[in-house]
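S.K.: After the sequence you'll find the predicted model.
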Amino acid sequence: MIAFRLGVLLACLQCSIGARILAFIPLPAKSHHFAFWPVFRELAARGHQVDYYTAVPLPNPPKTLRQIIIKDLLADLHGQMSMKGMMELNAPGQTALISEMSLYVARKLFEEEPEVIKLVNSEEKYDMVILEAYFAQEYATALCHKFKAACVSIVPLLDATWVNEMSGLPDNPSYMIDFKADTTDRMTFIQRLKNVYIWTSTTLFSYYYTVGPQQEVADKYIRYPGWESRPSVVQLARDMDLILVNSHVSLGYPFPKAPHVKEVGGMNLAPNKPLPKDLQDFMDSATDGVIYFSYGSNVDMNELTREGKFDAFIKVFRKLKQKVLWKWKGSEIPKVDAPNVKIQEWFPQQDILAHKNTKIFLTHGGLMSLIEAINHGVPLIGTAVFGDQPKNLRFVEHVGIGVQLKYDNLTEESLTWAVNEILGNPSYKNSMKKRSELFKDRPMTPVDEGVYWVEYVLRHGKVLQPASARMPFYQVYLLDVLGTLVVSALLALWLTKRTLRAICSLCCGSKQNVVPKSKKRQ
């Protein structure tokens, strides 16, 4: 008993002293960083030393969070693909696009970024490495091997086939849906057929298209004494101590997860803050309500203008009794002759959604926006662009918390219908209220839960990981056992057939050798 208490005391002392944590998140996808910033901040606040490599710096970091700012290497790629082009990508096309972006960033980092080159050659000691390994960044798992540290992967999306494959609990496509699938978990035969295609193509494409170049990047750039004996990046990606996923049962469909996969969706949520005075006055005076319009940080609003969609929005907004706040991402903010419309480059989104007069959120269906809308109980009108957005908005329709408009159907008539439908039908608000209660009903905050599991792994190591995570796919799927059974069955059939033939031959041969007595007398 004394030994047990001493062990617990030593484990707590280790965490109270603080661990050294490397957070290597080089891909400059802003929403991915926003989702996990609070965990990095809280880990630092609890006394851990966090070294954060990022192109999206955290504002006002704690003293024990050291930010190593790297260049936004995706800036050159922005605008190379149109909004419509992204919508037309199929599942393998989306996987390929993500892979190419990640590889472009990786090669540039290791060739041109002094701080990253310095990291590879450093003799620093880390207790844990946090990565975004499953978003086509498997190469970074080599850092876990270099520093002989516990390895944690963060996942900014909901359900992902590749994450489940790597965690040792592969998808069952009869009801488990990849984030690229535009369906619910209640599928028709045709939808299940399509889901099998997405599951198969994503898995095979990841194994045979994505992983090879990832291995080449690791072998070429991440070299240190002993790297030659390093396991493959697939083996390292499977060997995670912990996987933190930005999901929750209220945000999607329930499905089984491996023990080391923990749902901590909602970490991006912040306490409500007072609005700037001009915004506070604008919203307080909106007696008929406010509509908030934002397509996130990646969608260029200028495309709405180029494709004639901008005029449709303005015509609808002018006719409304409600006021409109429109977040504009683009080269130039347009001037609008509508007193009820306010367009700016940035708005405090969470604080606007928290205001009692906010009636509708016009969104692209990004996960962060979905989380914030559900948290504050604001119904949605969504238009999906890329990635997980079609699936998110299909979920929104399925549970009755909003409506979806296809991009090609963004017209004055469809927008008018959608706004009137949400404002005139109380079921959307009621469903959103119930969904919000479900989202908030949890034993601890998402940030506290995320930090708890990180510190749990620091204390106890790789105790959550199932054996299947490190097994080759043919063992996980029992292909070797099934193959043996099939071969054994075929061999048994063959032997049975040969035996029966032999018996028949003996019987027939015996009959031919028996001479009738009558013939003998003659």
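M.R.: Yep, that arrived. Here the structure is a predicted model, which is why all the values come from computation and not from measurement. Numbers count the residues shown, from 1 in each chain.

S.K.: From here on, just use CA atoms for contacts and neighbour counts.
M.R.: Noted.

S.K.: Which stretches in the protein count as strands?
M.R.: 20-24, 49-54, 65-69, 128-131, 150-155, 242-245, 261-263, 290-294, 323-327, 341-344, 358-363, 380-382, 402-404 (DSSP state E).

S.K.: show me what contacts R223?
M.R.: By CA atoms under 8 Å, 6 or more residues apart in numbering, the contact set of R223 is 120-121.

S.K.: Relative to E345, how far out is K327?
M.R.: K327 sits 6 Å away from E345, going by CA to CA, to the nearest Å.

S.K.: neighbours around L500, how many?
M.R.: L500: 12 surrounding residues under other CA atoms under 10 Å.

S.K.: check contacts around it.
M.R.: No contacts exist for L500 under CA under 8 Å, 6+ apart.

S.K.: Could you measure from it over to W494?
M.R.: For L500, the distance to W494 (CA to CA) stands at 10 Å.

S.K.: do the same with L367
M.R.: Counting by CA to CA, the gap from L367 to W494 is 56 Å.

S.K.: Quick one: the strands of the chain as JSON lines, columns for distance to S468 and mean neighbour count too.
M.R.: Shown next, in JSON lines, are these (distance: least, CA to CA, whole Å; neighbours: other CA atoms under 10 Å):
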{"stretch": "strand 20-24", "distance to S468": "26", "mean neighbour count": "21"}
{"stretch": "strand 49-54", "distance to S468": "31", "mean neighbour count": "22"}
{"stretch": "strand 65-69", "distance to S468": "35", "mean neighbour count": "17"}
{"stretch": "strand 128-131", "distance to S468": "21", "mean neighbour count": "25"}
{"stretch": "strand 150-155", "distance to S468": "17", "mean neighbour count": "24"}
{"stretch": "strand 242-245", "distance to S468": "14", "mean neighbour count": "26"}
{"stretch": "strand 261-263", "distance to S468": "13", "mean neighbour count": "21"}
{"stretch": "strand 290-294", "distance to S468": "42", "mean neighbour count": "23"}
{"stretch": "strand 323-327", "distance to S468": "46", "mean neighbour count": "23"}
{"stretch": "strand 341-344", "distance to S468": "50", "mean neighbour count": "16"}
{"stretch": "strand 358-363", "distance to S468": "39", "mean neighbour count": "23"}
{"stretch": "strand 380-382", "distance to S468": "38", "mean neighbour count": "29"}
{"stretch": "strand 402-404", "distance to S468": "39", "mean neighbour count": "23"}
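
S.K.: Next one for the comparison:
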Amino acid sequence: MLNDNNFQVLLQSNKHFDLIILEYSINDALIGLGQKFNAPVVLLSPRPSSAAENHIFANPAPAAFIPNVFSGYTGFMNFWQRVRNLFLNSYVNLYRRTFDQPFQRAVLNQWISGIELDDAMKNVSLILLNSLPGITEPVPHMPNMIEIGGLHVEEDADVPRDIVKFLDEANEGVILHTGYANRDEAEIYVKTFARLTMKVLWKTDFTYNDLEDITCSGCSVPDNVKLVSSLPQENVLAHKNVKAFITNGNLFDLIDAAYFGVPVVGIPKDLVEETNMALAVENKYAVELSNNDLTEENIIRAIDEVVLNPRYKANAELKSAIIKDQETKPLDRATYWVEYVIRHKGAYHLQSPGIFLKWYQRSMIDIILILGVLDIILFLIFYYIFKHIIHHVMKLYKRKKSEKYVKLIE
């Protein structure tokens, strides 16, 4: 983006903006655009609040019950999980300060000179988060951190006729599969789906010829499987014949599944997806299958569990009711707050005073260190006093004992 000629022309211009909306994904250098054009900045995040967002907004995130996005945990952690979560948070924050922030400063100074990154980040007015209670962890937020999870859900998109026909004719039900698969995994899926009585709608970049070459010479994709390169996911999930959703566990997929009350089989590919799936499993509308245990039997067992056990469907419908029971729609909420920032010239009154503190001041490390030093000094003082008192007492005791011994001799 920064290398784009049109963007460079924009940087050299004197244009004025009332607001800058920036998709935020650890691209702090771009936040400098706010100061460049003297405009407030609103961030749009594709995830819930994490270490990066919490740093910008001085948002508290106790490691005792807020899992790190890379942890694979939920908010209910045992002792050792809390220990690991604490160290993971410390590592992420250390990495951010030591490597990421210097890199972002260098990028900012290269392309937008004369702006300090720390000052630019204080210019951020608000963030819109892809989170919502019931699907993501309920965590504390500053007043300028707004949850708009479900904003992307569309119920009015047109579904291609061939897909509608495929869904309507699926009397035994349909499995929607959108998870990424390499060639070896694709072969396992083809063999697995051939054993199902249900139909499978598979969103994949593989073609029918690709899968026939992958599986075996002369083999064909099972008749119950339909391959598509793209589809209106939300509208497919809304179909009454869709019984389960196989996904890698990205947050958008889980929100879609919960919104339409469809149980999930999650096969995560990375740590973030593992964390997403951990909460979905805890909420009992999903089962998780390790990518290392991807076999025909395990996939069928997971599908049977979510399709045949009614608790998964019931819990998915419960999540659907929670998502839909909101005072305002996510889009209306996002619109209101964006306009609010414009109306109030940045709405800086929503900012926490914590953004003006150094990281060690926010954690009160400076106070803890000073108190620790004072404790050590006081300990040494009292130790020195007691040592001399004891020494003096022992000296008196020995003197009296010596005098008593002399009297006995006399």
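M.R.: Arrived safely, thanks for sending. Model, not experiment: these values are computed from the prediction.

S.K.: tally of neighbours for H344 of the second structure?
M.R.: H344 of the second structure - counted by other CA under 10 Å - has 10 other residues nearby.

S.K.: Also the one 3 residues further on?
M.R.: The local packing count at A347 of the second structure equals 18, with neighbours defined by other CA under 10 Å.

S.K.: Please name the residues that touch the nearest residue to it once chain neighbours are set aside.
M.R.: Distances taken as CA to CA, 6 or more residues apart in numbering put V341 closest to A347 of the second structure, at 5.0 Å, once the chain neighbours are dropped. Going by CA under 8 Å, 6+ apart, V341 of the second structure touches 40, 125-126, 347.

S.K.: Same check on P274 of the first structure?
M.R.: Neighbouring residues of P274 of the first structure by CA under 8 Å, 6+ apart: 280, 351.

S.K.: do the same with V92 of the second structure
M.R.: Shown in contact with V92 of the second structure (CA under 8 Å, 6+ apart): A51.

S.K.: Could you give the number of residues near the counterpart of R442 of the first structure in the second structure?
M.R.: When the second structure is aligned by TM-score structural alignment, R442 of the first structure is paired with Q326. Residues lying near Q326 of the second structure (other CA under 10 Å) number 10.

S.K.: Please determine how far Q326 of the second structure is located from L129 of the second structure.
M.R.: Separation of Q326 of the second structure from L129 of the second structure (CA to CA): 16 Å.

S.K.: ok, now I389 of the second structure?
M.R.: Distance from I389 of the second structure to L129 of the second structure, by CA to CA: 63 Å.

S.K.: residues in contact with the match of R442 of the first structure?
M.R.: Q326 of the second structure neighbours (CA under 8 Å, 6+ apart): none.

S.K.: One more: G72 of the second structure?
M.R.: Taking CA under 8 Å, 6+ apart, one finds 271-272, 274-276, 278 in contact with G72 of the second structure.

S.K.: Quick one: map it onto the first structure.
M.R.: In the first structure, G72 of the second structure lines up with D182, judged by TM-score structural alignment.

S.K.: Closest one of the contacts of G72 of the second structure to I322 of the second structure?
M.R.: Nearest to I322 of the second structure, judged by CA to CA, of the contacts of G72 of the second structure is N276 at 17.7 Å.

S.K.: Trace that closest one over to the first structure, please.
M.R.: Correspondence of N276 of the second structure to the first structure, assessed by TM-score structural alignment: N392.

S.K.: is it true that that match touches M368?
M.R.: No: under the criterion of CA atoms under 8 Å, N392 of the first structure makes no contact with M368, lying 10.6 Å away.
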